[in-house]
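Engineer: below is the sequence, then the predicted model.
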Amino acid sequence: MAITVAQLALQLDGRIVGDADGLINSVATLDHALPGQLTFLANTKYQHQLAETTAGAVLVRESEAAGCPVTAIIVNDPYLSYAKAVASLYPEHREPGGIHPQATVDESASIDPSAWIGANVVVEAGATIGQGVQISPGCVIGRNVDIGVDTRLHANVSLYAEVKIGERCLLHSGVVIGSDGFGFANENGHWLKIQQIGRVIVGNDVEIGANCAIDSGAIGDTIIEDGVKLDNLIQIAHNVRIGAHTAIAGHSAVAGSSVIGKHCAIGGAVGIVGHLDICDNVTITAMSLVSKSISEPGVYSSGLPVEGNREWNKRVARLGQLGKLNNRVSQLEKLKR
């Protein structure tokens, strides 16, 4: 798809310095962009690449426009504007409404005529599929599942019974929603399974990355609020609640009944233990272990960053000596008194 610089600037509420009639048909990085391609400068680390770019147009801030040798579109936030531009230049492919002949659909399911049901999809009794929904091959839609308007499921997504998915959601391949929570009671050394009778409720505009697992509630529901973004390979346990517009990076895990507030940012491979409360506007850096509730907004970290093995061994050895050091200091303080 091609669009003029003028049309693009209008969509982005930007101001043009240069050729407004130039055509843009694709995007590229600042150092590789060619005529006809759009690029952007969001990080001053790449400022030196701006002077040599041959792009058709560059999204820049006002302060960087003078150094741009090609057409500039001046915007407040180049990265955000780039995200909007990509959506215009690369519109999502959508299948026309219909049911593939190799799909299996229970006669009691309700499917909007504009929805697409791909090959080898199974839709069980009582399911409701909304307007414009796209369900790719191999998905399983369980009993009484409800999928909202314009939501898309990529191949091989499994939604267990009673799951509710909101509008305009995007679920990537391998996602499993509504599987049993990890609930067992110990009876004389043997584990007795606890029936998980809650649901999973997913709000609007939620994106769930490939191979995420979100467990059903043990009694109440597991809830993912509007605008939440989950990266690939994330585990969300039973009865967790994730607040609106929180983003969680890959390989993180949230144990049962923890509550994460709104507008939080959680880095990769973070572990959050069960029954905690994390307030709104918290950032947790990668590889952190959250073992207690967080009641104040801010940035939180734990763990040691990588370093040479010899230095790391020395540091860990010193940590092991802290108890002895503390005892010696205490003894010296007593003598001083």
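Structural biologist: Arrived safely, thanks for sending.
Engineer: contacts, neighbours, all on C-alpha from now
Structural biologist: Will do.
Engineer: Leu38 and Arg152, how far apart?
Structural biologist: 28 Å (CA to CA, to the nearest Å).
Engineer: comparison target below:
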Amino acid sequence: MQLSLAFIVEALGGTLRGNPALEIQGLAPLESAQSQHISFLSNPRYQAQLRATGAGCVIVAPALQDMAPTGVALIVADNPYLYFARLTQLWRQQQTRSRVPGIHPSAVVDPSAQVDATAFVGPLCVVEQGARIGPGTVLKSRVTVGEDCVIGARCILHAGVVIGADGFGFAPDGERWEKIEQLGAVRIGDDVEIGANTCIDRGALQDTVIEDGVKLDNLIQIGHNVRVGRNTAMAGCVGVAGSATIGEHCTIGGGAVVLGHLKIADGVNISAATVVTKSIAKPGHYTGVFPLDDNASWERNAATLKQLHTLRDRIKTLEKENKP
């Protein structure tokens, strides 16, 4: 497949410096790109790669446009990384024939479920009674949508996603556990993307809610009655325990855990592998990763860490007493 630079700029905007008839055959990193490829530079630290690139065209910010080798075409854009993201979408659209809406013959859809005529339900999917699938939504292979769960418009659910399994609810009864039936559902907004084998549990009484624009990576667990705010993104293996509320425009790094019933404000960024043990009321970047060590040393250091505040006060007192 080939796309001309003229076609790309007409579709995505930007300012072209170079031959509009140049045909691009693929996308590639700066260091390996050849004359038939288009690449991008978003981080000024990699200017050396721009100077040495063999790419036919590079997407650059205005401040870097004079650093490219002679003969390399440029698309000048304010945000090269965002432009590149949109270019990948354009490339995929042109590379593959548009997915035909409909229900794959191997899918199982309950007669009471509502699947929009423009949605696609892929191989071996299951859509249970009362569920609703919105316009333009794509369920890839082996997705399960539980009873009464709602998925909005233009969502993408990757292979193995489970929406609406029972939340983890049990009442102790002596030495045994009594199941608490999960009577809520899951409501997913528009433009949500959910990675492979991610699970979102149905609510116990009220619904679990994933708002518009949320992006979830693979192997994420969202517990019952969680609410995730608009345009929040979570990396792989995040776990959010039941009844936690995550604000809008948050990011949560891979392997992080948010404990149940906590509230996270809008605009919070949580580092990978952090365990969030208390609510966060202010936007900002939060990290809670304790360095790896052998267990005995770790326990000693952890015990000392709890005393740091007291030790600091004692040191300040000693400094004052010994001041000349």
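Structural biologist: Yep, that arrived. Small disclaimer: the values here were computed from a predicted structure and weren't measured.
Engineer: neighbour count: Leu38 and Arg152 of the first structure, which is higher?
Structural biologist: Between Leu38 of the first structure and Arg152, Leu38 has the larger neighbour count (other CA atoms under 10 Å), namely 30 against 23.
Engineer: is the more buried one in contact with Leu23, as I believe?
Structural biologist: No. Contact between Leu38 of the first structure and Leu23 fails when scored by CA atoms under 8 Å: they sit 9.5 Å apart.
Engineer: quick check: neighbours shared by those two?
Structural biologist: Gly56 (CA atoms under 8 Å, 6 or more residues apart in numbering).
Engineer: show me the helices in the first structure, by range?
Structural biologist: 5-12, 47-50, 78-89, 309-320, 322-336 (DSSP state H).
Engineer: contacting residues for Ile111 of the first structure?
Structural biologist: 128-130.
Engineer: around the residue nearest to Phe40 of the second structure when sequence neighbours are not counted, how many other residues sit close by?
Structural biologist: By the measure of CA to CA, 6 or more residues apart in numbering, the closest residue to Phe40 of the second structure outside its immediate chain neighbours is Ile59, 4.3 Å from it. Counted with other CA under 10 Å, residues neighbouring Ile59 of the second structure total 26.
Engineer: could you do the one 4 residues further on as well?
Structural biologist: If you count neighbours by other CA under 10 Å, Ala63 of the second structure ends up with 11.
Engineer: any idea what it aligns with in the first structure?
Structural biologist: Mapped onto the first structure by TM-score structural alignment, Ala63 of the second structure lines up with Ser63.
Engineer: same question, Gly169 of the second structure
Structural biologist: Under the alignment (TM-score structural alignment), Gly169 of the second structure maps onto Gly183 of the first structure.
Engineer: state the number of residues packed around that match.
Structural biologist: Neighbour tally, Gly183 of the first structure, other CA under 10 Å: 16.
Engineer: thought Ala218 was touching it, still the case?
Structural biologist: Yes. Gly183 of the first structure lies in contact with Ala218 (CA under 8 Å); the separation is 7.5 Å.
Engineer: Val282 of the first structure versus the alignment partner in the first structure of Thr251 of the second structure, what's the distance?
Structural biologist: Correspondence of Thr251 of the second structure to the first structure, assessed by TM-score structural alignment: Ala265. Distance, Ala265 of the first structure to Val282 of the first structure, by CA to CA: 6 Å.
Engineer: try Asp13 of the first structure
Structural biologist: On the measure of CA to CA, Asp13 of the first structure and Val282 of the first structure end up 31 Å apart.
Engineer: same question for Asn25 of the first structure.
Structural biologist: With CA to CA as the criterion, Asn25 of the first structure and Val282 of the first structure are 39 Å apart.
Engineer: before we move on, what about Leu12 of the first structure?
Structural biologist: Distance of Leu12 of the first structure to Val282 of the first structure, computed by CA to CA: 30 Å.
Engineer: mind listing residues that contact stretch 33-43 of the first structure?
Structural biologist: So stretch 33-43 of the first structure is in contact with 22-30, 47, 50, 53-60, 77-79, 82, going by CA under 8 Å, 6+ apart.
Engineer: which ones among these lie within strands?
Structural biologist: If you go by DSSP state E, those have 23-24, 26-27, 57-60 in strands.
Engineer: got CSV for these, with distance to Lys229 of the first structure too?
Structural biologist: Listed next are those as CSV, based on distance: CA to CA, whole Å:
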residue, distance to Lys229 of the first structure
Leu23, 33
Ile24, 30
Ser26, 26
Val27, 24
Ala57, 30
Val58, 28
Leu59, 25
Val60, 27
